[in-house]
Structure formats: C-alpha cells, structure tokens
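Undergrad: Got a predicted structure here, sequence first:
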Amino acid sequence: MDVHGGKGIIMGPNNYLGRNWQGAPIFITVEGANILSRNLMIFGQGAIRCHPFVLKEMALAGREDKQQALIEFDSLLLKHIGFAVSNAASTFILNLGFGHFERAPGNGLSQGYFRALNRQAAAFAMLADLSMMLLGGELKRRERLSARLGDVLSHMYLASAALKRYHDLGSPDHMSPLFRWAMEESLGHSERAMDEILSNFPNRILGGVLRAVVFPFGRRHKGPSDRLDAEVAQVLGRAKGDPTLEELLAGCYRPQSADDPVGALQQAIDLLSAAYPLHKKLQVAIKSGQVKPDAGEPVIDPALRIGVLQADEAQTLRTAEAARRKVIDVDDFDKEELTLAAGKIR
C-alpha cells in the first residue's frame, strides 16, 4: 500500500489491494487482535505443553498415590535441574564462541545459521526455565514478559523453517540473499526480544548475570543490513524465468492477461524493461540539448522529428508509457455511475 499510494486507496475494479487491506482487521481479531495469543497463549500455554518435565511434574502433583508420585517427582526434579544447568552451561559456552567448532549440517552459509539458532535455543530454554521458576503462575500475569518469550519462540520457529527450506532445496547459491534476509530478520527479532526480557527481568541482579551469559559480546544479529535489503529488492526486478524469482513466486496467482490488474502490472514491467535502453538514449539527448520539447509536448515527438528515435523505437516508448499509465491511474467514475437510482444496485 505504501508503494501503490492512491492506487490502493481509491476503490474500483482495478484496485487489487483495497479489499485485502480492508480485510486485515478481520484476519487478526480472532484472539483480540492477536494480543491474547501473543501475551498468554504462545508461551504461557506452550511452555508447559512443550517442556520435557513441567507438564509431567504438574500431573504427578495431582496423583492419588502420593508416595509413588513423590518418588517419581524426585527423579523428574533431578532431571529438570540437570536440564536447566546444562542449558545455562551450553548458553555460556556457545556464546563465548566455542559453538563455532560444533558440527552442523549444510554448507558454509547455512552452517553458521544452524549454530546461531542452536545458541538461541539454548538461551531460550534457560530463560524459560528461570522465568517459570521465579514467577510460577505469576508469569501469565506478567504479560509483557510472557509475550517477549513468545516472540523468541515464534521467531526461532520462523528461522528453523527458513533453514529447513534452504537445506531441502540443496542450499542453492541463487537463493542465498533471500535465505540470509529471512535468517537475519528472524534471529534479529529473537535477539531483540531476549534483550528486552533481560532488561525487564524481575530480579535485576539476576538479569545482569544472565545478560553476561546470553550476550557476553553483545547482540550478534540486529536484522538485515541496508545492503542485504537492496539485494532482496533487486530480485523482485528480475525478468520472468529467473530461478530466484520463480522460487519466490511459486504458487502465487500470476495472470498474464493485460485485462487483469495483476496481469497489466506484469505487462507494464516487461514493456518498461524492454524500453529502458531507449529511455536512457532519450534522456541523454534531452540533457545534451539535442531534444528540446515545447511546453506540454511529449518528448518522444521532437526526438522522432530530428531522428534521435526511429519510428519503431518511438512506438516502443509510447506503448511502454501507456502500460505504465494504465497501472498507475486510479479508477474514476462519472457522477451518474455513482448515483443510486430506482432499480439500480450500487
């Protein structure tokens, strides 16, 4: 919508974004604009369900045979303590840089991200255990803390999905800009959420100690760089048939007819790309003073008159310009079309 501007605001048959934009609030209000999901459910429920010991410990607390339950609980508790200590040690060792020597699948690019995700997973497990231990049932009422823990978990899932996809495709070089962007985006958000957790940890002294464990050298992932953003944006401007673009658009609705708004957009891109060398040629002639159009006169006409452009080149530019105007122009209607009359449906 930011790029389309008025094209996405003025409703009409050629506005292919407006209805989706209007529907956006509907998509996110199932759980109260997703606030309930983020603040309470993702971590508040997920941490208990997914934890290797907590759910079993809670179940033992309600068992009728208290003696047997106590024996099993002691065994589980020892394993739980070992799990927590192991996570804390792993987090510190991995973040000191020793994780660089651990084995990881994939090629040189994906191996680094496998290790980064492993570091974050260990840190998350440690923070989750300590948060539940210190806050207990209060954790659900500390919604901002619970939400940030949910953010870490969510972005680790997204990072793992990107890793799996890239690995399953055979780690192709042409997909590396998209892969790096996805990983830096997710790992950056995950690290920022952990940073905010530590800054707002209930026990400030413990929060400071944990920061030294999780970020001994500061944050490593701060989101995609401007250069990486530009690499990904450049992919979107490539011609049809490009392997990276085709992989990105696989499964998308891609009509080819110029009568369809999306098809007209694709046709405009193709025509403008083909006319780009002629456009540059015309700009050079204008800048040098060779072509001097009169006020309000299309620059193609004087260029054609003095021979800077041939007839077929001028037609190519006109066709491209017409296609460009078609996708930029918004829908407009006569007053009569908008007037509600008897027997007429608006």
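TA: Perfect, thanks for sending it. From a predicted model like this one, the values you see are computed outputs, not experimental measurements.
Undergrad: can we go C-alpha only for contacts and neighbour counts from here?
TA: Noted.
Undergrad: Does anything pack onto the host helix or strand of L36? Which helices or strands?
TA: Using DSSP states H and E, L36 falls within helix 35-36. Other helices and strands packing on helix 35-36, by 3 or more Cα pairs under 8 Å, 6 or more residues apart in numbering; DSSP states H and E, are absent; none qualifies.
Undergrad: let's bring in a second model and compare:
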Amino acid sequence: RWITLASVATVIGLAFRLRDPENLLGRGEDLGITCALVPSNLPGVIHSRRHDPLSIPFHNCPTQGKDVIVSLEDAVVGGLEGCGQGWSMLMECLAAGRGISLPAQATGGAKLAFRTVSSHALIRKQFGISIGAFEGVEEPMGRIGANTYALEAMRRFTLGALDKGLKPPVVTAIMKYQTTEIGRRVVNDAMDVMGGAAISLGQRNLLAETYVGTPIGITVEGANIMTRTLIVFGQGALRCHPYAFEEVRTLEAKDVKGFDRAFWGHIGHIVRNLCRSILLSITRGYLASAPAGVHPKTKIHYRRLQWASATFGILADVAMGSLGGQLKMKEKITGRFADIFSHMYMSTAVLRRFMEDGQKEEDLPFVQFYLKDSMAQIQKSFDGLFDNLKIPGLRWFLKDVIGAWSRINSMGSQGTDGWSHLITRAMMTSGEQRDRLTSGIYWIGEKSHGVATVLDRLSKNDQTARLENAFSVVTKSEATERKIRAAFKKGEIKAKRGLASWEEALSKKVISQDEFKLLTEADKVRYDAVLVDDFNDKEYHEVIP
C-alpha cells in the first residue's frame, strides 16, 4: 500500500524477508531483508488499483502479487551477493530520497504561498489601505517570508552533501520532518491572510490544493511524530557522537583496548563540553568566535549556536549515561533533543545561504527573523528538558538551579516585530529580491516568460498571470495615489478616495490624463484579481459530485 506511481510503473521495487529453507545458497535458511526489482508486466503482479490521498491528483497505489516467479540473479538488487543486504540499501535510498523530494515539495509550496500572499496583500484593500500594511497581517507574512527563505537554505545545504555522494540519514530525517512541518505552517499562515479567497474552490484558488495536500508529505515513511521522537535523536545520538558508536562497536568486538580509548575519550569530551557550556552560558556566548568575513550582525548567531551546541552536547551525554537504554522509550525527551538538533542544523543552513548569496543587506531581515525565532525554539526545548529530565540525584538541580538560570539567561526570545515589518515590505515590493526569493516555481514574471506569455495566460484564465498583472499595475499606480492623498491633506481636493477623488484631481490638474487612466486600470485589475469562483447549481454539482 501507499506506493508512489506504482500503477503507472514498469518496474516495482520490493523489499522482503528472503528465506532459503533448503539452504540452496549455502548461507542459512534466513538471509534477511532483500531488495528486488520486479517487472510490473509479469504474471501475478497486480498494480492497477489506486488510493485517493485527500483527492489530490497523485498516483499512490497498493501492489499485490500471487505466484510471481522471478530469477534471483536478475531481480535481486546486487544479484546473489545482494541477498540479505536490503536493509542497508533501504537506508541509503531513504537517506537520499527524503532529502530531495519532500524538501523540494515543501519549498515549492512555500514559494507559491510567498508569491500569492504578497500579491494579494498589496492588491486587496481594506479602508483604502493595502491589507499588508496592517500589523496584524505583517505578523504571519513575516513568518511566511522567513520560513520560505529558510526552507530554500536547508534544501540547498542538504543537496550539496547529497551531490557529493554523502548519504546522511539523520540530516535527511531532519529535512523530512522539519521541511514538511514548516511547509504546513507557511500554508496555514497564507490561508489566514487570504481569508475567503483561500477557501473558495475553483480556478482562481492557488492555495487550496496545497493546503489539503500538506498532510500527505508528512505521513511519508511514517508520521513526523515517529521521525521526531525515534529517528532524529534516536539514531543521531549514536551516529553523530564522536565516541558512543565506537564504544558500542568495541564492546561487541570485545576489543578492550579500543573500548578504553573510546571510553576515556568520551570522559574528556564530557569535561570539555561541560567547561564550554558553563563559560559560554556565563558570557552569553561571547567567548565563542565567529568565522572571519561574516556580516557583523550575524556574529551573535554564530556565537549562540556554539553556546547551544555545547549545552546540547553535555545534556545529551547526561541523558545517555543516566537513562541508558530507557532513553529510547522517553520519547518526549528525545523529541525535545531532536528539536534542538534540528534547529541548530537549520540555523547553520540559513547562515550558510546568507554567506553564499553574498550577504545581501536586503536579505538580512529574513535571516534575523528566522534565527531569532529558531533560538527561541531551542531555548523552549532546553527549558522542557530541564523541567522533565528525571535523573536520580540530579532532578532538583537541573530543574530548580540550572532551569531557573536558563530562563533568566535565555538564548533567544520572540523579538521579531521590526523584522516582520521589513520582510512584509520586501515581499510587497516588485523587483529582483522578490523574484530571487521565489525563483524556481511556475510563475509569470520570470525573465524567460515575457509579455506575450503573460497576455496569453491571461486569455486562458490563469490566476498566476492575473495576480502578477494586477501586482504590476497596482505598484505603478502607487505614486499617483500618493499625490492624490497629499492633495487631499492640503485641501486641494475634497473627495478622499475612489473615482470621485481621481476625477477631482484630474480636473484640478493634480494628476495627468495618463495617470488617471493608470488609476482606473489598477482599480479594474485589482477587482478582478481578488474575485473568487462561483457556480450555478448545475456547475457546482459537476465540480463537487
């Protein structure tokens, strides 16, 4: 069940437990998990049925087989040598796949929301003012802009590793979990800003299918609950630790000398992390250094990431050492560790993108907003750990002493109002930055399309063209509207807004005939762009049976 594209596939990937009761291969009766590629046209293969994932047009299908005969040498991945090697193959494939497809899907959806909402926020007016000028709307728009910037940063950063042949399973688990969750939050914010325009189904609605489809990516490879509580820290604590994995390996191999080296190295690691954590906490990270050449306003984030890393390291060692095998069952605890680990990775990706993009001053609000919010989330998770880590003999110390100090000496807070204002202004301003931050998606306005394509798509009732055209015309008319408002304040005209004010401004030569035409055109395209679809009874039942 739930096999992507199975109903249209010519080859079906199959993972199964391979048994050899007669020991024909000479490797025992149970060879373990094995992967095979089965041609879909073989007798007995059934793959013609489909699931209906939330009515999204996506091939997601069950597969079945009865008395299907394949050759081991031809079907098993790796031939006879690949028998029993399926688990490692699956982990490698999952590591690559969940770092590519799901982050791309989430990033594309976020960019669509960014572009759609920013156009709507400029075009749609309330009390004669674009709704994007209201502080209540700036708040979700700030989150949309910053999270979209972060998603693209994370996507690029991870693809760089995969492109070099690396297959980091923990990093790609973080990507799967965090990008789908962030994508969901972005779309939810976009739905709130657009209101009725986002819930009225039809050709003019660009967000509804994205909104409905967000849970699909979240459930791939198991719900994000499992990814967060079992995989990210559960695997990461062992795989990413400089000594823990080696300790386990040498114990299993009964290598006493190797274990001693790993064990005492681990002790030294704990002492170093403890000292770093204390010193960085007392100095609020200022003892840490930032890389040479970084933007002065980002140095604090490099320092606080090192502070968070040292604190995370010592707490992880304390939890692993005191709880041992019980830790994997403490899923609320491992979930908080996973959140800290994830936010450190994502913040690193954002800083990396900012540097690689040339540290553009206009991008700084997006970077600052995201990093401040990310550090606040890290602080929240640390507070949860201090309150809930039940370590014999240390609980009171962690909760009442360290926890109290942590809340007083916080790593981050939600002070993002100023940055959200700047982000919203950037989102609603036509130009290179807006196009760059939403590049890579289907949208009118990219250099490759041109005016002819815009007009052609407008004639085909394309909502992307309609929004982009309205955004462009309304932007051009803003200077004229400012002239009329200034004339009203000076008492040169009596009508405050609308057609009456334009006609009066024209008659008193406050604006020219061309400017009057621009205002009427802007009003026309604005009205058309904010309309939603409606149907008669027959049409409605054809769309929704």
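TA: Now that the structure is in, tell me what you want to look at. For clarity, every value in this text was computed on a predicted model and none was experimentally measured.
Undergrad: corresponding residues in structure 2 for the helix holding L36 of structure 1?
TA: Aligned by TM-score structural alignment, helix 35-36 of structure 1 falls on residues 225-226 of structure 2.
Undergrad: just to revisit the earlier point, mean distance between the helix holding L36 of structure 1 and structure 2 after superposition?
TA: Relative to the matching residues in structure 2, helix 35-36 of structure 1 has an average distance of 0.6 Å after the fit, by mean Cα distance after the TM-score superposition for structure 1.
Undergrad: For that helix, what is the distance to the chain centroid?
TA: Helix 35-36 of structure 1 sits 20 Å away from the centroid of its parent chain (Cα atoms, centre = their mean, to the nearest Å).
Undergrad: Check which element follows it along the chain.
TA: Following helix 35-36 of structure 1 in sequence, per DSSP H and E, is helix 46-50.
Undergrad: can you list contacts of the helix or strand just after that following helix?
TA: Moving toward the C-terminus from helix 46-50 of structure 1, the next helix or strand (DSSP H and E) is helix 54-61. Outside of helix 54-61 of structure 1, the residues within contact range by Cα atoms under 8 Å, 6 or more residues apart in numbering are 48-49, 69-70, 72-73, 76-77.
Undergrad: repeat for stretch 156-171 of structure 1
TA: Residues outside stretch 156-171 of structure 1 that contact it (Cα under 8 Å, 6+ apart): 106-107, 110, 113-114, 117, 120-121, 172, 175, 179, 182-183, 186-187, 190.
Undergrad: Emit the ChimeraX select command for whichever of those residues are buried.
TA: Typed into ChimeraX, the line below selects the buried ones among the contacts of stretch 156-171 of structure 1, using 16 or more other Cα atoms under 10 Å:
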select :106,110,113,114,117,120,121,175,179,182,183,186,187,190
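Undergrad: Can you give me the distance of the nearest residue to L422 of structure 2 once chain neighbours are set aside to V187 of structure 2?
TA: Nearest residue to L422 of structure 2 in three dimensions, chain neighbours excluded: P365, at 6.4 Å (Cα to Cα, 6 or more residues apart in numbering). Separation of P365 of structure 2 from V187 of structure 2 (Cα to Cα, to the nearest Å): 21 Å.
Undergrad: Also D163 of structure 2?
TA: Distance from D163 of structure 2 to V187 of structure 2, by Cα to Cα: 29 Å.
Undergrad: With neighbour numbers in mind, choose between the two.
TA: The residue with more neighbours, out of D163 of structure 2 and V187, is V187; 26 against 10, by other Cα atoms under 10 Å.
Undergrad: from memory the more buried one sits against G213, does it?
TA: No: with contacts counted by Cα atoms under 8 Å, V187 of structure 2 stays clear of G213, the gap being 10.3 Å.
Undergrad: Mark which of the contacts of stretch 156-171 of structure 1 are part of strands, please.
TA: Among the contacts of stretch 156-171 of structure 1, no residue falls in strands (DSSP state E).
Undergrad: Tell me which residue of structure 1 lines up with A470 of structure 2.
TA: Taking TM-score structural alignment, A470 of structure 2 has A268 as its aligned residue in structure 1.
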